[in-house]
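Student: Predicted model and sequence follow; I will ask about them next.
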Amino acid sequence: MKKILVITFSSLLSLMSYLTHAGNKNMNIEEVLSTYEQALNASDTSQIMQLYSKSPVFMPQHAPAQEGRTAIEGAYNYVFSNIKLNVKFTTYEIEVLGDTAWARTSSAGKTKVLANNAIIEEGNNELFVFKMENGEWKIHRYLFATTTPAK
């Protein structure tokens, strides 16, 4: 009986450790998403690039996929030279599968067009794919599509 109890207790500890670790992984992804939101709103390309993996792909709506860090950095610099974002992200789900994870989010807020100072409503659905690199979650693939089509 003692042997069964010890094995059961050991199994319970292993399960608790796994669940705690999985929860920490989700928390880290939530932190990455929060940092990304803050960097977008600050037009901070440098901070955003710290969140991306070594070989990322960014798939913005109405534009070709941007492959690699140099292309993605250029894309963000272009975006920030044309608009100023003020958005809030909502996370609906995060799924972790080993060293890969994904998150489904939406964002909503306002965009200021810098050329004419026009303010427009902004809204998107987003899909982030993450890769674990050196113990940290990094954005590996990012895709978004508007929820507020142009009028």
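Tutor: Thanks, I have it. Residues are numbered from 1 along each chain as shown.

Student: Please make it C-alpha for all contacts and neighbour counts, starting now.
Tutor: Fine.

Student: what's the most centrally placed residue in the chain in contact with, if anything?
Tutor: Centroid-nearest residue in the chain, with C-alpha atoms, centre = their mean: L33, separated by 4.3 Å. Applying C-alpha atoms under 8 Å, 6 or more residues apart in numbering to L33 gives the contacts F89.

Student: how about the residue lying closest to N82 once chain neighbours are set aside, what does it touch?
Tutor: Spatial nearest neighbour of N82, excluding adjacent residues (C-alpha to C-alpha, 6 or more residues apart in numbering): L114 at 5.4 Å. The contact partners of L114, by C-alpha under 8 Å, 6+ apart, come to S81, N82, I83, K84.

Student: quick one: L114 from I120, how far?
Tutor: According to C-alpha to C-alpha, to the nearest Å, L114 and I120 sit 11 Å apart.

Student: Next: M49.
Tutor: For M49, the distance to I120 - C-alpha to C-alpha - is 26 Å.

Student: so what does the host helix or strand of S81 touch, helix or strand wise?
Tutor: Applying DSSP states H and E as the criterion places S81 in helix 69-82. Secondary-structure packing of helix 69-82 (3 or more C-alpha pairs under 8 Å, 6 or more residues apart in numbering; DSSP states H and E): helix 45-51, strand 52-59.

Student: Show me which residues of that helix are buried.
Tutor: Buried residues in helix 69-82, counted by 16 or more other C-alpha atoms under 10 Å: R69, I72, E73, A75, Y76, F80.

Student: do the same with stretch 135-148
Tutor: Buried-residue list, stretch 135-148, by 16+ other C-alpha under 10 Å: E136, W137, K138, I139, H140, R141, Y142, L143, F144, A145, T146.

Student: And stretch 41-59, by the same measure?
Tutor: Buried-residue list, stretch 41-59, by 16+ other C-alpha under 10 Å: N41, S43, T45, I48, M49, L51, Y52, S53, P56, V57, F58, M59.

Student: another structure for you, compare them:
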Amino acid sequence: MLFNRSFKLANAIILLFMCVYVSKVSAAVLVNETTKISVVEQSDVAQIEALMTSYQDILNNKNVDNVKTVYTADAQFIGDNFPTATGVNNINALYGDFLSKLDFNIRFEILEVALNKDFGFIQTISTGSISPKGNGSPKGALAGNEEANREIFIVKKITNEWQIYRYIFTAELK
């Protein structure tokens, strides 16, 4: 019983330290003091931030070539109003299709990160604009086409790097 309390206290102290540390890190995705973080190793936090920043950049900058770097070979994309895509090649083709038709200007806010040794999840909310190619707002401007999505990223560690294993999202109700 004492071990269980000590373990919980130690985890709480580590979690508090990580929240303070992460809130001081400048990142393209938003991680702040309200982000819930539960990880095995501190280096995982930086890897998750880098993964989410890479994913955000893929969308905002139409970097289709980088899709294969953030997803596992056996990944699944499960999105609201999108067909389910299984496998990195099918996911890459799906991104190639919608990134050729849509302009993205979005930002992810990480709400929660929970990781064990090889698997974990990231809960996010993304906000910004998605508009038909050529009809969108200039970068940084949101003119009437704002939207938000709630996302769950199931991540898997492959050769010491976190990658997206399952990506599930739905539109945020307004």
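Tutor: Nice, I can see it. Everything numeric here is computed off the predicted structure, so don't read it as measured data.

Student: what TM-score comes out when they're superposed?
Tutor: Once superposed, chain against chain, the TM-score is 0.79 (TM-score structural alignment, normalised by the length of the first structure); 132 aligned residues with a C-alpha RMSD of 2.2 Å.

Student: picking that back up, can I get the contacts of L114 of the first structure in JSON lines with distance to D99 of the first structure?
Tutor: Formatted as JSON lines, the contacts of L114 of the first structure follow (distance: C-alpha to C-alpha, whole Å):
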{"residue": "S81", "distance to D99 of the first structure": "34"}
{"residue": "N82", "distance to D99 of the first structure": "35"}
{"residue": "I83", "distance to D99 of the first structure": "34"}
{"residue": "K84", "distance to D99 of the first structure": "33"}
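
Student: And these, which is closest to I7 of the first structure?
Tutor: Distance to I7 of the first structure, by C-alpha to C-alpha, is smallest for K84 among the contacts of L114 of the first structure, at 57.6 Å.

Student: Measure how buried F153 of the second structure is and give me the count.
Tutor: Around F153 of the second structure there are 20 other residues, counting by other C-alpha atoms under 10 Å.

Student: L19 of the first structure too?
Tutor: 12.

Student: Let me know the secondary structure of it.
Tutor: Three-state call for L19 of the first structure (DSSP: H, G, I helix; E, B strand; the rest coil): helix.

Student: Please give me every residue in contact with it.
Tutor: With C-alpha under 8 Å, 6+ apart, L19 of the first structure has no contacts at all.

Student: before we move on, the earlier item: redo the buried residues of helix 69-82 of the first structure as TSV? Include distance to I94 of the first structure.
Tutor: Listed next are the buried residues of helix 69-82 of the first structure as TSV, based on distance: C-alpha to C-alpha, whole Å:
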residue	distance to I94 of the first structure
R69	24
I72	24
E73	25
A75	26
Y76	25
F80	28
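
Student: Please identify which of those is nearest to S10 of the first structure.
Tutor: Taking the buried residues of helix 69-82 of the first structure together and measuring to S10 of the first structure by C-alpha to C-alpha, the closest member is R69, at 44.7 Å.

Student: Alignment lookup: that closest one to the second structure.
Tutor: Counting by TM-score structural alignment, R69 of the first structure corresponds to V88 in the second structure.

Student: Now its match. Nearest residue, chain neighbours left out?
Tutor: Nearest to V88 of the second structure is A73, by C-alpha to C-alpha, 6+ apart, at 5.0 Å.

Student: what's the distance between the residue mapped onto that neighbour from the first structure and N134 of the first structure?
Tutor: Using TM-score structural alignment to pair residues, one finds that A73 of the second structure aligns to K54 in the first structure. From K54 of the first structure across to N134 of the first structure, the span is 11 Å (C-alpha to C-alpha).

Student: what about the strands in the first structure?
Tutor: Under the criterion DSSP state E, strands of the first structure are mapped to 52-59, 66-67, 83-97, 100-113, 118-133, 136-146.

Student: Please tabulate those in CSV and include distance to E37 of the first structure as additional columns.
Tutor: Formatted as CSV, the strands of the first structure follow (distance: least, C-alpha to C-alpha, whole Å):
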stretch, distance to E37 of the first structure
strand 52-59, 13
strand 66-67, 19
strand 83-97, 7
strand 100-113, 9
strand 118-133, 12
strand 136-146, 13
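
Student: L15 of the first structure is nearest to which of the ones you listed?
Tutor: Here strand 83-97 is closest among these (C-alpha to C-alpha), at 16.1 Å.

Student: on average, how far is that closest one from the matching bit in the second structure?
Tutor: Following the fit onto the second structure, the mean deviation recorded for strand 83-97 of the first structure is 0.5 Å by mean C-alpha distance after the TM-score superposition for the first structure.

Student: quick one, that strand and strand 100-113 angle?
Tutor: If you take axes from the mean of the first three to the mean of the last three C-alpha atoms, to 10 degrees, strand 83-97 of the first structure sits at 170 degrees to strand 100-113.
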